[in-house]
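>>> model the following, please.
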Amino acid sequence: MDLENVLRLQEADVARDQEIDRILASHARDYFTILQINPLFDFEGLIKRLYRKKSLLIHPDKVKHPQASKAFDRLKRAEHVLSTEDDGDEDAKKRVNEKAALVDIYKQVSVGLKTSIVEDFNHKDNVLIREKVHLVLDNQDKQEEVERVYNQRQEASKNEELKNAAKERQMRKQWESKWEDDRDSRVQLWRNYVNKVEKKKKKPKKKVLA
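Model (predicted):
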C-alpha cells in the first residue's frame, strides 16, 4: 500500500473518531444536533440522507472507537424520532410530540437570543442556539431527576405507611384473637372470685362470751 492510501485511511479513521466524539458530546435528546440539522428551516428531506451517510461512517463494525456502539445507538434514535409520523400508535405519538417539543425549544431559544435566522448549520448564531438548547435540555433532565427522586420517596413513604397499617391490623387481630381465646379463663376467674366473696358472707360469726 502506497503512502497516499495509508494517509487516506488514517484520515478516514480520524474522521470517524471525530464524528463519534461529536455525537457523544451532543445532548442525547438533541436529535437535530446529532444529525447536524438546523430545525429552524425545512429539515424533513434531510433526515434519511444524513442518517445513511453518518451510519456508514461510524458503524461499529467499521471503527475501533470504544464507544462507537453508543454513538451509533444515539444516531439511530435521532433518526427514529425525527422520521416518525403520527399514525395513531401511542409510541409514535410520543415521538412526534418529542420532536415538536424540541423544535419549540429551538424556536424559543432563537427568539430569546435574538439571533439571525441562518440556514448554515455551522453559522456562529446557530452554534449559540445549540449551546443554549443543550443547557435547556440539561435543566429538563435535572428537573425530571428531582421529580423522580421525590416520587420515589413519596412512594416509599406510602409503602411504609401501608406496611405499618398492615402491621397494626395484624397486631389488633392477634390481640382480639387472644382476648377471645382467654374469655373462658376470665369467666372462670370471675366466678371463683364471686364464690369466695359469697362464702365469706355466709361464714357464721363467732359468738362473743358475756
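>>> contacts, neighbours, all on C-alpha from now
Fine.
>>> any idea how far R49 lies from K142?
Noted for R49: a distance of 33 Å to K142, by Cα to Cα, to the nearest Å.
>>> equivalent analysis for A71, please.
A71 is 22 Å from K142, by Cα to Cα.
>>> between these two, which has more neighbouring residues?
A71 (26 against 12; other Cα atoms under 10 Å).
>>> run this one through as well so I can compare:
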Amino acid sequence: MPPEASSSRHTQTAAAPNGGSSGHGQLGPDGAATDAPAPEKIDLGSENGAERGDQGQKEAAGNGGPSGVPAPPDEAGKDDLLREFFMEMRAVDRDNEVDRILGTFKLNPFEQLLLRFDAGPEEVRRQYRKLSLMVHPDKCSHPRAREAFEVLGEAHKLLLDGERREQLDFALGVAREEIRKERRKSTKHDAAVRVAIALHEEGRAGVEAVYEATDEFHEKWKAKARDVLARTEWRRRNLAKRIKDETNRIEEEEKTTKAQLKRVREHKETWEKTRDERVGTWRDYLKSGGKKKKKKGMTELRPPKIKTNDEDKLYVQRPVGEQFRPPQSK
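Next up is the predicted model:
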C-alpha cells in the first residue's frame, strides 16, 4: 500500500472518536448530520511523492512521450523528408517558370511578367521582383535560368520606359478596338445583349465596360494583341531592311563617284607631270626639220592576187532533189 494512502487512513482513524466519519459532517443532538469542517489531512509522504513524480517525468521524457511509449525510429527524419519534398516542389516550380518565360510570346512583356495589359508601374515592379527571385541563376538550377532572368529584365525595362510603353499601349489599343468591332458585329442581333443594354443605367457603354473587365475579354485581347504585334514587328523589320538596302545603295554610289573623281584627279596629275617630256619631244621634232617622210609613189598598177585555193571556205555543191531539177529539153 502506498505511503500516502496509509497516512490518509491514519488521519481518518484519529478523527473517528468524535462520533463521525472522516467523509461526513458531525452528528447533532437529534442525530442529524451537521456541516462541520473536515479535519486537516496530514500528508506524510508528500516529499516521497514529489521525488517519485520528478523521476516519472524524467523516465517519460527518456521514453519519448508522456505515456512512456517510445517514439518510432523514423519520427526524427519526417521533418527532413518533408523539408526535402517542399524543396523539390519549389525547384520544380522554378524550372516550370523558366520554361514558361522562355516559351511565351516574345513581343509582349505583359505576358512575360504575367500581368494584365492595364497594370501600372508599381505592379510591374512588384511582379518583376517576385519572378526574378524565383528564376535567379543563383537560386534556380535550370540550365537556361540566366536567359529567363535576362528576358524578365528586358520586359521590366520596356514597361518602365515611357516612350516604348506608349508604342506598346498604342498597339494594344488597336487590338482592343478590333475586338470591340468584332463584338458589336456579333451582338448586333443578340436579344440578351439588347435587354442588358436596356436594363443597365449607362446603356451599352456600361454593358461593354462590364464585359471588358472579364477574363474572357482579356484572353481575346491577348490573342488579338499577338496578331497586331506580330504584324507591326513584320512591318518594322521590312522597313528597317529597306532603309538598310537604300543606305547600302547610296554608299555604293558614293564609292563609285569617289573612284571616278580619283581617276580624273590622277589623270590630271599625270598629265601635269609629263608636260616637260611632251615639250622636249616637240622641240626635238622641230630641230629635225619638222618634215614628214614622203611615201614612194606607185609606178604601175598591180592587179589583185588570185587565190588558187580557199581552204577555209570550200565550195561544195549539194545534191538537188529530182523535184527541183529543171526539165530537160527534147
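>>> TM value for the aligned chains?
The TM-score (TM-score structural alignment, normalised by the length of the first structure) is 0.74; 185 aligned residues with a Cα RMSD of 2.5 Å.
>>> which SS class is the aligned residue in the first structure for F105 of the second structure?
F105 of the second structure maps onto H27 in the first structure when the alignment is built from TM-score structural alignment. At H27 of the first structure the chain is in coil, as set by DSSP: H, G, I helix; E, B strand; the rest coil.
>>> P137 of the second structure now?
coil.
>>> which residues touch it?
The contact partners of P137 of the second structure, by Cα atoms under 8 Å, 6 or more residues apart in numbering, come to 145-146, 149.
>>> how about it, what's its match in the first structure?
P137 of the second structure maps onto P60 in the first structure, by TM-score structural alignment.
>>> any idea which helix is longest in the second structure?
helix 215-273 (DSSP state H).
>>> and the next element down the chain from that helix?
Heading C-terminal from helix 215-273 of the second structure, the first helix or strand you meet, by DSSP states H and E, is helix 275-287.
>>> ok, average deviation of that next one from the first structure?
When the first structure is overlaid, helix 275-287 of the second structure sits 3.0 Å from its aligned residues on average, using mean Cα distance after the TM-score superposition for the first structure.
>>> go on, stretch 216-229 of the second structure?
Mean deviation for stretch 216-229 of the second structure: 2.3 Å (mean Cα distance after the TM-score superposition for the first structure).
>>> how about that stretch: buried residues?
217-218, 221-222, 224-226, 228-229 (16 or more other Cα atoms under 10 Å).
>>> name the residue closest to the centre of the second structure, please.
I101 (3.6 Å; Cα atoms, centre = their mean).
>>> related to what we said a few turns ago, the match of F105 of the second structure touches K132, doesn't it?
No - using Cα atoms under 8 Å, H27 of the first structure and K132 do not qualify as a contacting pair, with a distance of 11.2 Å.
>>> I'd like the next helix or strand past the helix or strand hosting S69 of the first structure.
Under the criterion of DSSP H and E, S69 of the first structure resides in helix 68-83. Following helix 68-83 of the first structure in sequence order, the next helix or strand is helix 90-113 (DSSP H and E).
>>> buried ones in that following helix, by neighbour count?
For helix 90-113 of the first structure, by 16+ other Cα under 10 Å, it's 92, 95-96, 99, 102-103, 105-107, 109-110.
>>> could I get those as CSV with distance to R153 of the first structure?
Shown next, in CSV, are the buried residues of helix 90-113 of the first structure (distance: Cα to Cα, whole Å):
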residue, distance to R153 of the first structure
A92, 31
R95, 29
V96, 31
K99, 31
L102, 30
V103, 33
I105, 30
Y106, 34
K107, 36
V109, 34
S110, 38
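>>> of those residues, closest to H80 of the first structure?
R95 (8.3 Å; Cα to Cα).
>>> I'd assumed A78 was in contact with the closest one.
No - using Cα under 8 Å, R95 of the first structure is not in contact with A78; the gap is 10.2 Å.
>>> what's the counterpart of T257 of the second structure in the first structure?
Under TM-score structural alignment, T257 of the second structure pairs with A165 in the first structure.
>>> how near is its match to K173 of the first structure?
A165 of the first structure is 12 Å from K173 of the first structure, by Cα to Cα.
>>> which outside residues touch stretch 23-31 of the first structure?
Counting by Cα under 8 Å, 6+ apart, residues outside stretch 23-31 of the first structure touching it are 33-34, 70-71, 74-75, 77-79, 81-82, 102, 133-134, 137-138.
>>> go through these and say which is closest to A15 of the first structure.
A71 (13.9 Å).
>>> OK, contacts around Q174 of the first structure?
Q174 of the first structure neighbours (Cα under 8 Å, 6+ apart): none.
>>> how close does it get to G45 of the first structure?
72 Å.
>>> E79 of the first structure too?
12 Å.
>>> more crowded one of those two?
E79 (20 against 9).
>>> surely that one touches I47?
Yes - E79 of the first structure is in contact with I47 according to Cα under 8 Å; the separation is 6.5 Å.
>>> which neighbours do those two share?
Counting by Cα under 8 Å, 6+ apart, the residues touching both E79 of the first structure and I47 are L35.
>>> which residues of the first structure does stretch 5-25 of the second structure align to?
Under TM-score structural alignment, there's no match for stretch 5-25 of the second structure.
>>> before we move on, back to that, contacts for the helix holding S69 of the first structure, please.
20-21, 23-24, 28-32, 34-35, 44, 47-48, 51, 54-55, 58-60, 95-96, 98-99.
>>> distance between the ends of stretch 110-126 of the second structure?
In stretch 110-126 of the second structure, first residue to last residue: 13 Å (Cα to Cα).
>>> so how far is it from its chain's centroid?
Stretch 110-126 of the second structure sits 13 Å away from the centroid of its parent chain (Cα atoms, centre = their mean, to the nearest Å).
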